[in-house]
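In: coords below, sequence missing:
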């Protein structure tokens, strides 16, 4: 069963920004490529935010978040170095205020992911309280 996919459109980006609520720092309506982010530092001024990655057909593949001393671009670079960004061609960022609590950042990521339904996320943060470790049962 193939689930429907959402595209990275100005309307969907606007929805993502709206879901950030008062934590939203600003809207960055221009999409960036992986190279613009990792090599040219396109998002170097943002230390906290949610990023949305789309493939060459503009289908949303992944949403993630970053709360760190470095930049959101540094987090994208980690994906690239681990080979997880091979399908990503366009990315957009929902920058959040640098002092946004980590639990709120993860909750915003969960909200955005729930609405935009990225194809490659295996799990999204819960929409409620802090993350909890989940024990996994062994496969039989």
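Out: Happy to help now that I have it. Please read all numbers here as calculations on a predicted model, not as lab measurements. Numbering: from 1, shown residues only.
In: contacts, neighbours, all on C-alpha from now
Out: Noted.
In: and stretch 31-46, end to end?
Out: The first residue of stretch 31-46 is 15 Å away from its last residue (C-alpha to C-alpha, to the nearest Å).
In: what comes into contact with that stretch?
Out: By C-alpha atoms under 8 Å, 6 or more residues apart in numbering, the residues outside stretch 31-46 that reach it are 70-74, 76-77, 88-93, 95-96, 98.
In: what about versus this one:
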């Protein structure tokens, strides 16, 4: 039995941006090709983001995140996927840029939320989407 991925649509992108909440830098509703990102450094201005990759059938294959500093950007994180051979089915990508100083735990939570909704076919595990409970906090029985 094979799983069917959700389509990378304008509605899916809007949902991903909504899930970023106050951490969203701005919406970039246009998809980009893998070549544009890797060769042209199309997303080099973004250092913190969640990215969504789709295949030739427009099925969401992967949801990931990047939290870079210095001269590195989201483009560099995607290039790592290419070098490792994990991006072979990726045709178009969309980015949900986050405010650069967003805490890494929140970046991962946004990635988890987006992945839980879009259900990417190739993502093996997603970050937890719930915040940890404070020490000493217990659930009533």
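Out: Noted; the coordinates are in hand. All figures in this text were calculated on a predicted structure; none of them were measured in a lab.
In: restricted to helices, list the contacts of stretch 31-46 of the first structure.
Out: 72-74, 76-77 (DSSP state H).
In: need these in JSON lines (columns: neighbour count and distance to residue 14 of the first structure).
Out: What follows is these, written out as JSON lines (neighbours: other C-alpha atoms under 10 Å; distance: C-alpha to C-alpha, whole Å):
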{"residue": "72", "neighbour count": "29", "distance to residue 14 of the first structure": "19"}
{"residue": "73", "neighbour count": "27", "distance to residue 14 of the first structure": "20"}
{"residue": "74", "neighbour count": "20", "distance to residue 14 of the first structure": "24"}
{"residue": "76", "neighbour count": "22", "distance to residue 14 of the first structure": "21"}
{"residue": "77", "neighbour count": "19", "distance to residue 14 of the first structure": "25"}
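In: turn the residues you listed into a markdown table, including distance to residue 35 of the first structure.
Out: As requested, these are exported to a markdown table (distance: C-alpha to C-alpha, whole Å):
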| residue | distance to residue 35 of the first structure |
| --- | --- |
| 72 | 14 |
| 73 | 10 |
| 74 | 12 |
| 76 | 10 |
| 77 | 9 |
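In: of those, which is the nearest to residue 57 of the first structure?
Out: residue 76 (19.7 Å; C-alpha to C-alpha).
In: OK, contacts around the closest one?
Out: By C-alpha under 8 Å, 6+ apart, the residues touching residue 76 of the first structure are 34, 37-38.
In: could you measure from the aligned residue in the second structure for it over to residue 90 of the second structure?
Out: Using TM-score structural alignment, the partner of residue 76 of the first structure in the second structure is residue 78. Remark: distance between residue 78 of the second structure and residue 90 of the second structure (C-alpha to C-alpha) = 10 Å.
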